[in-house]
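Undergrad: Just need the structure, nothing else, for what follows:
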Amino acid sequence: MTSTDAATLASEVLDKAVPARPISSGGDHRSWWIGKHHVLRWTPDPSTSQRLQREIALRRWLPQHLHAPVPTAVADGTWHGHRWVLDERLPGHDLDEGPFTARTHTDLVQLLSDLAHCAVTDVTAMGVPTRSLPDLPQLLEAGLAAHRALGIERPLTPPATTDVSGHGGKHAPVLVHADVKSEHLLVDATGQLSGVLDWSDAAVGEVSLDVEGLVITVGAQKATQIAHQADIPATALKRGVLLARCHTAMRLDALLNRAEPSGPELLLRRQHDLAWN
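TA: Okay, the predicted model is just below:
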């Protein structure tokens, strides 16, 4: 789908001529700003089409269970055999660009709490998959190796984790967004959470997966406070910090020492710093 195709499709749906401006293009999906008030997403292959169809169903269900807004679909369908969705554009700015206030903190506590109380049976019936934690002892070993390769000597064990075995302290699975990051969290001028975007990776798993995302978004200290106030079990909280510290080091090592394209260097450095602050 080209920008011209996107504009034509959206114009037909909205019954008026609207321009399309590319947002991003990648293996997961392609996105366009449609005028000032809408966003069009299209998936280029069958597997991501299925994920988008599942996401649309989940987003229709979520408003009854979350305080935070999620995108609302104006229309959806298929184009050349692959799924598309036209969403209303939510107001606000990426969390990196907006203020982090006491209201932001409170809203993120509420988000974690709301997700923990979503009925797992309901979302699995929609096809939301389960997601397991990585092998934690192996992850710890890889994280330590990455830190050594980066010339950083930092202990990843306490207070980062109390149980890296993965066998103790297991917790009931919950609905997790599983891709928490600044660009998926919108805030208004007061810091109020005005939208939670991109639910394509949503899964049923341990809440530590979302704690990890919070850590690389707002920092380990703030994320720990937020998770604690949301009544996240201490072991899951600490595992989330461990995930963030290991994964950020591994991605940075892959980019700097093996020339593997794991993300922009400035972003990776910032996320790694946040995992320790």
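
Undergrad: C-alpha only now, for contacts and for neighbours.
TA: Noted.

Undergrad: Count the neighbours of P22 for me.
TA: Look at P22: counted by other CA atoms under 10 Å, it has 15 neighbours.

Undergrad: Next, the structure of the following sequence, for comparison with the previous one:
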Amino acid sequence: MTQAPTPTADTVRRLVGSLLGGSTRPDVRPVAAGTGPATWWVGDRHVLRLAPDRDAAVRQRRELRLRELVRPYLPVAVPTSVAHGEWAPGLTYTLDAKVPGGSGEDHDVSALGEADLAALLTAVREVPVRQAETLGVPRSAPRSLEA
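TA: This is a model prediction of the structure:
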């Protein structure tokens, strides 16, 4: 297996520039510091997520399909992919429109945030199991939230 390239700000700028067009160089910065940043802020309107390996690419493809499946059942905003594809051979990306709010890592979750999360989980439960299975979501017995 070959080593995946490490994304740099220049790599991200070129990719985002080709996706969004325009003659300006987009403002990009990693969401979190680390050895191989996989999530980047793109200006104040987008988030770019790069799959660092093939397993992550499979999960990312499934996530995009799952988002579209659950969106009609959700009373809260979920990210919408503006563009997606491969940023390196076999490695996927998704450029998402940023949803309002901030990262749970940066902010305490408010009562409103807890209510949104409860609504999200309730809505996900409404998705027909057979539709979720076609996306590769494994079937498992329900678990008790209390446990």
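
Undergrad: Matching T134 of the second structure against the first structure, which residue comes up?
TA: Under the alignment (TM-score structural alignment), T134 of the second structure maps onto A125 of the first structure.

Undergrad: Apologies, that question was intended for R61 of the second structure.
TA: Counting by TM-score structural alignment, the partner of R61 of the second structure is Q53.

Undergrad: right, and that match touches H82 too?
TA: No: if you go by CA atoms under 8 Å, Q53 of the first structure and H82 don't touch, sitting 9.9 Å apart.

Undergrad: can you pull out the helices in the second structure?
TA: 9-20, 54-70, 111-125, 129-134 (DSSP state H).

Undergrad: ok, now how distant is P138 of the second structure from R62 of the second structure?
TA: As for P138 of the second structure, its distance to R62 of the second structure is 12 Å (criterion: CA to CA, to the nearest Å).

Undergrad: Show me which of the two is the more surrounded one.
TA: R62 (15 against 9).

Undergrad: these two touch, right, that one and G136?
TA: Yes: using CA under 8 Å, R62 of the second structure is in contact with G136, at 7.2 Å.

Undergrad: counting residues per strand, which one in the second structure is longest?
TA: strand 80-88 (DSSP state E).

Undergrad: Please name the nearest non-neighbouring residue to the residue sitting nearest the centre point of the second structure.
TA: The centroid of the second structure falls nearest to R49 when counting by CA atoms, centre = their mean (6.3 Å). The spatial neighbour of R49 of the second structure that comes closest, neighbours along the chain excluded (CA to CA, 6 or more residues apart in numbering), is T39 at 4.4 Å.

Undergrad: just checking, what residue in the first structure corresponds to that neighbour?
TA: Mapped onto the first structure by TM-score structural alignment, T39 of the second structure lines up with S31.

Undergrad: how near is the match of T134 of the second structure to V204 of the first structure?
TA: 11 Å.

Undergrad: Comparing those two, which residue is more hemmed in?
TA: Shown here are A125 of the first structure and V204; by other CA under 10 Å, V204 has more neighbours (22 against 9).

Undergrad: residues contacting that one?
TA: Applying CA atoms under 8 Å, 6 or more residues apart in numbering to V204 of the first structure gives the contacts V120, T124, V128, P129, T130, R131, P173, V174, L175, V176.

Undergrad: Need the nearest residue in space to the second one, chain neighbours excluded.
TA: Among residues not flanking T124 of the first structure along the chain, V204 sits closest, at 7.7 Å (CA to CA, 6+ apart).

Undergrad: for the fourth one, same thing?
TA: Of all residues not flanking P129 of the first structure in the chain, A203 sits nearest, at 5.2 Å (CA to CA, 6+ apart).

Undergrad: looking at it, that neighbour is touching M126, isn't it?
TA: No: using CA under 8 Å, A203 of the first structure makes no contact with M126, being 10.9 Å away.

Undergrad: Tell me the residue in the first structure aligned with K98 of the second structure.
TA: Using TM-score structural alignment, K98 of the second structure lines up with R89 in the first structure.

Undergrad: In the first structure, mark out all the strands, start to finish.
TA: Here the first structure has its strands, by DSSP E, at 20-25, 30-34, 38-42, 73-79, 82-88, 93-94, 174-176, 185-187, 193-196, 203-205.

Undergrad: need those in JSON lines with distance to L266 of the first structure, can you?
TA: What follows is the strands of the first structure, written out as JSON lines (distance: least, CA to CA, whole Å):
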{"stretch": "strand 20-25", "distance to L266 of the first structure": "19"}
{"stretch": "strand 30-34", "distance to L266 of the first structure": "24"}
{"stretch": "strand 38-42", "distance to L266 of the first structure": "27"}
{"stretch": "strand 73-79", "distance to L266 of the first structure": "34"}
{"stretch": "strand 82-88", "distance to L266 of the first structure": "31"}
{"stretch": "strand 93-94", "distance to L266 of the first structure": "17"}
{"stretch": "strand 174-176", "distance to L266 of the first structure": "27"}
{"stretch": "strand 185-187", "distance to L266 of the first structure": "20"}
{"stretch": "strand 193-196", "distance to L266 of the first structure": "24"}
{"stretch": "strand 203-205", "distance to L266 of the first structure": "29"}
